[in-house]
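Peer 1: Turn this into a model:
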Amino acid sequence: MDTSRAPEREHMVRTQIQARGVSNPRVLDAMRTVPRHLFVPQTCQREAYADYPLPIGSGQTISQPYIVAVMTELLSPNPSDLVLEIGTGSGYQAAILATCGADVVSIERIEEVAAQARQNLLNAGIKNVRIITSDGTVGYTDMSPYDGILITAGTPEIPCPLINELAPGGRLVAPVGDQNIQELIRITRLNNEFITEKFGAVRFVPLIGEYGWKEEGE
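Peer 2: Modelled structure (predicted):
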């Protein structure tokens, strides 16, 4: 793991994340550990630890550090949990989940974005992430059920295939709403009962796919 810029990560955690109420020790340690600057384009290096999202190309973004921390804390991955991530992006969120101890399957629909994420994870020394290029809204039954599912793009509703792939006791975290604003929700499966909690407004790029938004022109 790259140890450079550690003081910037410590400042990020202290002022952007802990100060806003994130307290899960594994999440805080992961945010301190993972070198976020390896997951942003060279043109954004000076802003790698800033308190806002950054473009990564292909119309995609790397989320604000605070939002990454909040979503990870809501998912609360335990060591050896199997987590499905929908929307790999730069690979940073997957790296945080993996550093918390989870085994991560991450689905990215854009091949060039997936390829860059694989390289970013390699550069960061993260090994327990498997990236698949596919439509994440249809899920990935080959390794289901999952202890956690994290959707990193705004969806009009939770895709049914993902609900079906959630293990008993599992958690699903996603931004749900229209293409301008969403609400961050967590669904917990208790046997055949699903408990929904809401955690406030967020804004993500749209989730494109069969059970998400349609691509422009379709």
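
Peer 1: C-alpha only now, for contacts and for neighbours.
Peer 2: Noted.

Peer 1: Helix, strand or coil: sort out the residue nearest the centre of the chain for me.
Peer 2: Closest to where the C-alpha atoms of the chain average out (Cα atoms, centre = their mean) is Gln93, at 4.1 Å. Classification of Gln93 using DSSP: H, G, I helix; E, B strand; the rest coil returns helix.

Peer 1: One more, so I can put them side by side:
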Amino acid sequence: MIDSPKHQGLRNRLAEALKEKGIVDNAVLDAIRVIPRHLFLDSSFEGFAYQDKAFPIGAGQTISHPYTVAFQSQLLRVKKDDKILEIGTGSGYQTAVLVAMGARVYSVERQNELYKKTSYLLPRLGIRPKLMTFGDGYKGLPGYAPFDSIIVTAGAPFIPQPLMEQLKIGGRLIIPLGEEVQIMTELVRINETQFEKYEYGDFKFVPLLENKN
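Peer 2: A predicted model of the protein is given here:
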């Protein structure tokens, strides 16, 4: 598992490219500079790891574009020690970015193949989320709620009610909503029953699947 000065240079270049695309949160950019994305990919993709592209990671899933990871991370407005629920661990790259930003990450993955692979990889890279578990993301993690924020890394046809219930008042839920193409959506919890909704344009995600365990 080699992370060379060349890889570091490519990460620095990627961070600058993301800055030009509108990523202004320095904590996000610093995490992009630190996390070795090439180690989250099959070795055959290593030469392309720091391009702004998505790649297959197995089980019909993909690692998101770096811009998408950075955009969602920026929307979260992460503060140190924020308790964040991540729905869809996938490769673990988004998890790693959030951990590098100082968050306490609780992550759920419903593909057992990816859960096993990522559970092995992250500790080897020195990346330690508070919890990684195999489960149904639609249900969240009620036993660990409430969360400062929640991030969903797959396209959802609707906003799961359990996730809304597990958000702290003042917290935000970032979720791509839609079937073929998703609209990046932010919900901010105002009180026990009210949420404010914001939309940030079209993205493309693999679908969030339900009740497959």
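
Peer 1: For the residue nearest to the centre of the first structure, which non-adjacent residue is closest in space?
Peer 2: Nearest residue to Gln93 of the first structure in three dimensions, chain neighbours excluded: Val68, at 6.3 Å (Cα to Cα, 6 or more residues apart in numbering).

Peer 1: just to revisit the earlier point, state the distance from the residue nearest to the centre of the first structure to Asn192 of the first structure.
Peer 2: Separation of Gln93 of the first structure from Asn192 of the first structure (Cα to Cα, to the nearest Å) stands at 29 Å.

Peer 1: Which other helices and strands does the longest helix along the first structure contact?
Peer 2: Longest helix of the first structure, by residue count under DSSP state H: helix 111-124. Counting contacts by 3 or more Cα pairs under 8 Å, 6 or more residues apart in numbering; DSSP states H and E, helix 111-124 of the first structure packs against strand 129-133.

Peer 1: How far does the strand it packs on sit from its chain's centre?
Peer 2: Put simply, strand 129-133 of the first structure sits 13 Å off its chain's centre (Cα atoms, centre = their mean, to the nearest Å).

Peer 1: Would you mind getting the angle between that strand and helix 111-124?
Peer 2: Note on geometry: by axes from the mean of the first three to the mean of the last three Cα atoms, to 10 degrees, strand 129-133 of the first structure and helix 111-124 are set 170 degrees apart in direction.

Peer 1: In terms of helices and strands, where is the closest residue to Thr99 of the first structure other than its chain neighbours?
Peer 2: Excluding its sequence neighbours, the residue lying closest to Thr99 of the first structure (Cα to Cα, 6+ apart) is Ala30, at 5.5 Å. Using DSSP states H and E, Ala30 of the first structure sits in helix 25-33.

Peer 1: and the strand of greatest length in the second structure, which residues are buried?
Peer 2: As assigned by DSSP state E, the longest strand anywhere in the second structure is strand 167-177. Neighbour counts over strand 167-177 of the second structure (16 or more other Cα atoms under 10 Å) mark 167-169, 171-177 as buried.

Peer 1: Show me what it is packed against.
Peer 2: If you count contacts as 3+ Cα pairs under 8 Å, 6+ apart, strand 167-177 of the second structure packs onto helix 66-76, strand 147-152, strand 182-189.

Peer 1: Nearest to Ala59 of the second structure, out of the ones you listed?
Peer 2: Of all those, it is strand 147-152 that lies closest to Ala59 of the second structure, at 17.8 Å by Cα to Cα.

Peer 1: relative to helix 66-76, how tilted is the closest one?
Peer 2: Between strand 147-152 of the second structure and helix 66-76, the angle comes out at 150 degrees (the same axes, to 10 degrees).

Peer 1: And strand 147-152 of the second structure, what does it pack against?
Peer 2: Using 3+ Cα pairs under 8 Å, 6+ apart, the elements in contact with strand 147-152 of the second structure are helix 66-76, strand 83-87, strand 167-177.

Peer 1: Mean deviation, it versus the first structure?
Peer 2: Once superposed with the first structure, the aligned residues differ from strand 147-152 of the second structure by a mean of 0.5 Å; criterion: mean Cα distance after the TM-score superposition for the first structure.

Peer 1: neighbouring contacts of that strand?
Peer 2: The contact list for strand 147-152 of the second structure (Cα atoms under 8 Å, 6 or more residues apart in numbering) reads 72, 76, 82-88, 163, 166-168, 170-176.

Peer 1: What residues does Ala115 of the first structure make contact with?
Peer 2: Under the criterion of Cα under 8 Å, 6+ apart, Ala115 of the first structure has no contact partners.
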